[in-house]
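Undergrad: I'd like to go over a predicted model; first the sequence, then the structure.
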Amino acid sequence: MNIHTDTNIGSPTRKGTRGRLALLLGMPLMLSLAACANKNVGYRPGCPTVAIVRDASSVGVPGANGQLSYTAVMPNIEGRCEYSEKGVTMTEQLRVGASTGPAYTGGPLPLTYFVAVTDADRKILTKQTYNVTLDVSTGSGGSVERLTQFIPLSPEVDGRYYEVLVGFQLSPEQLEANIRFNSKPPVPPVPAGK
């Protein structure tokens, strides 16, 4: 003999009350779900990712005698975005710094960097190069570069699938040297007392 427990126990009056109570309690949930149907209510698209390309984040340039002329780095970038009906506008602050080496011959230091925008498939949509000149008369110098990119997007596309990538515009030899350097395993720290 199979026994089935009826979880809906109660008088017909109580059963009807439960249905009305469930309807009243479920009303806010139904209203919030109805709001989800409207694409403009509660939807906030994300900003595209902003990043410095690791293998293009630094450059060391040797002088004529093989000693170091200068080293330039991009320590960080910060970005924010603002949406409009036609797309998203990215504004970034990129920090660039440099220090001179024994083979540096003096004068302002010209550097070139790129800003590329990629889509969800990591295909490059645009790439621009910019120049910055640093005053390194004291042995080091830096700059904060303010950048703006506009990415045309339809209103239903989320910008989080796009990237704004920056780095130094390197020669093939400089890029290869950075890739070799960045692929080396880290040196373990020496324990104290040895």
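TA: All right, it came through fine. No experiment lies behind these values; they were computed from the predicted model shown.
Undergrad: can we go C-alpha only for contacts and neighbour counts from here?
TA: OK.
Undergrad: quick check: longest helix of this protein.
TA: Secondary structure of the chain per DSSP state H: the longest helix is helix 12-37.
Undergrad: From the chain's centre, how far out is it? Work that out for me.
TA: Here helix 12-37 shows a centroid-to-chain-centroid distance of 43 Å under the convention C-alpha atoms, centre = their mean, to the nearest Å.
Undergrad: again with stretch 69-84
TA: Centre to centre, stretch against its chain (C-alpha atoms, centre = their mean), the figure for stretch 69-84 is 10 Å.
Undergrad: Contacts made by that stretch with the rest, please.
TA: Here stretch 69-84 makes contact (C-alpha atoms under 8 Å, 6 or more residues apart in numbering) with 47-48, 50-52, 57-63, 88-105, 155, 167.
Undergrad: now with 6 Å?
TA: By C-alpha atoms under 6 Å, 6 or more residues apart in numbering, the residues outside stretch 69-84 that reach it are 47, 57-63, 88-101, 103-104.
Undergrad: quick revisit: show me what counts as buried in the longest helix of the chain.
TA: Within helix 12-37, no residue counts as buried by 16 or more other C-alpha atoms under 10 Å.
Undergrad: Let me know whether residue 94 touches residue 147 as I believe.
TA: No. Using C-alpha atoms under 6 Å, residue 94 is not in contact with residue 147; the gap is 7.7 Å.
Undergrad: okay, the two: which has more neighbours?
TA: A direct count of neighbours by other C-alpha atoms under 10 Å for residue 94 and residue 147 places residue 94 higher, at 20 against 13.
Undergrad: want to compare, so here's the second one:
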Amino acid sequence: MRDRMKIIGNLSLIFALVLGLYGCSQDDEEQAEPLAGCPTALVIKQASHLVHYDEGQDKDPTDVNFKVRIGDIDGVCEFKDREAIITMAIRFFTEKGPANKDQQATFTYFVAIVDPSRHIIDRQSLDLQIPFKEDKQFSGMEEELEQRLQIPEGVDPSLYKIYVGLQISDEEFQQAIQNVQ
């Protein structure tokens, strides 16, 4: 019991010293307010899936090269001064179609950052290739991506949005909206 009290007393003393040193190291200047939450990452529903046909092929189910859809997005962020560093894991799922000869799905997706006024301040197009194992119809991949964002003074970072979607051709877009109607 006496040893326990001695340990607790020593820990209390160390804690008090650490707090005292921390207090001494602080400037008398006013500290900047901590930044609020992270920007929100969202998948654009209308650009979350795609049926890809080879060029010149009919739109028959036997002419499907592959299908791809974006799954969920996980993300964490940290702040260094006024910069938000967002690390995202984006999950992609693919299905091999009957016309797929090269055992892979190759497509482009985009990531766009939108400010609180809904202006696109950054947009990237990224190519991704997901292989299919020869005897498997389905495949998937998790793509890790880092985004850096300068946050102006007085702006809440959680008001920014990061949108992710599949980049599609005009023809693929027309096919997608026909499937919606």
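TA: Perfect, thanks for sending it. This structure is a prediction, so every number in the text was calculated from the model and none was measured.
Undergrad: Check which helices and strands the longest helix of structure 1 sits against.
TA: Packing partners of helix 12-37 of structure 1 (3 or more C-alpha pairs under 6 Å, 6 or more residues apart in numbering; DSSP states H and E): none among the helices and strands.
Undergrad: Any of the contacts of stretch 69-84 of structure 1 buried? List them.
TA: Buried, going by 16+ other C-alpha under 10 Å: 47, 57-62, 88-101, 103-104, out of the contacts of stretch 69-84 of structure 1.
Undergrad: What separation is there between residue 88 of structure 1 and residue 122 of structure 1?
TA: Computed as C-alpha to C-alpha, to the nearest Å, the residue 88 of structure 1 to residue 122 of structure 1 distance reads 18 Å.
Undergrad: One more: residue 141 of structure 1?
TA: Distance of residue 141 of structure 1 to residue 122 of structure 1, computed by C-alpha to C-alpha: 33 Å.
Undergrad: Kindly indicate whether whatever residue of structure 2 lines up with residue 61 of structure 1 is helix, strand or coil.
TA: If you follow residue 61 of structure 1 across to structure 2 using TM-score structural alignment, you land on residue 52. Going by DSSP: H, G, I helix; E, B strand; the rest coil, the secondary structure assigned to residue 52 of structure 2 is strand.
Undergrad: Contact partners for residue 52 of structure 2?
TA: By C-alpha under 6 Å, 6+ apart, residue 52 of structure 2 lies in contact with 65-67.
Undergrad: Also residue 139 of structure 1?
TA: 99-100.
Undergrad: Any idea which residue is closest to the centre of structure 2?
TA: In structure 2, the centroid-proximal residue (C-alpha atoms, centre = their mean) is residue 88; its distance is 3.3 Å.
Undergrad: Quick one: map it onto structure 1.
TA: Alignment note: residue 88 of structure 2 maps to residue 92 in structure 1; criterion TM-score structural alignment.
Undergrad: if I pick its match, what's in contact with it?
TA: 78-79, 146-147.
Undergrad: which of those residues count as buried?
TA: residue 79.
Undergrad: now, which of the contacts of residue 92 of structure 1 sits nearest residue 126 of structure 1?
TA: Within these, proximity to residue 126 of structure 1 (C-alpha to C-alpha) peaks at residue 147, which comes in at 14.1 Å.
Undergrad: Can you say which helix or strand has the closest one in it?
TA: Per DSSP states H and E: residue 147 of structure 1 is located in strand 140-152.
Undergrad: so where do the strands sit in structure 2?
TA: Using DSSP state E, the strands found in structure 2 span residues 40-43, 49-53, 64-80, 83-96, 104-114, 120-131, 138-150, 161-166.
Undergrad: Tell me which residues of the third one come out buried.
TA: Along strand 64-80 of structure 2, these residues count as buried under the neighbour rule (16+ other C-alpha under 10 Å): 64-70, 73, 75, 79.
Undergrad: what residue of structure 1 takes the place of residue 176 of structure 2?
TA: Residue 176 of structure 2 maps onto residue 178 in structure 1, by TM-score structural alignment.
Undergrad: Next: residue 155 of structure 2.
TA: Per TM-score structural alignment, the equivalent position to residue 155 of structure 2 in structure 1 is residue 157.
Undergrad: And residue 111 of structure 2, by the same measure?
TA: Aligned by TM-score structural alignment, residue 111 of structure 2 pairs with residue 115 of structure 1.
Undergrad: residues touching its match, list them.
TA: Contacts of residue 115 of structure 1 by C-alpha under 6 Å, 6+ apart are 127-128, 165-166.
Undergrad: again, only using 7 Å
TA: By C-alpha atoms under 7 Å, 6 or more residues apart in numbering, residue 115 of structure 1 lies in contact with 127-129, 164-166.
Undergrad: Counterpart of residue 130 of structure 2 over in structure 1?
TA: Structural alignment (TM-score structural alignment) places residue 130 of structure 2 against residue 134 in structure 1.
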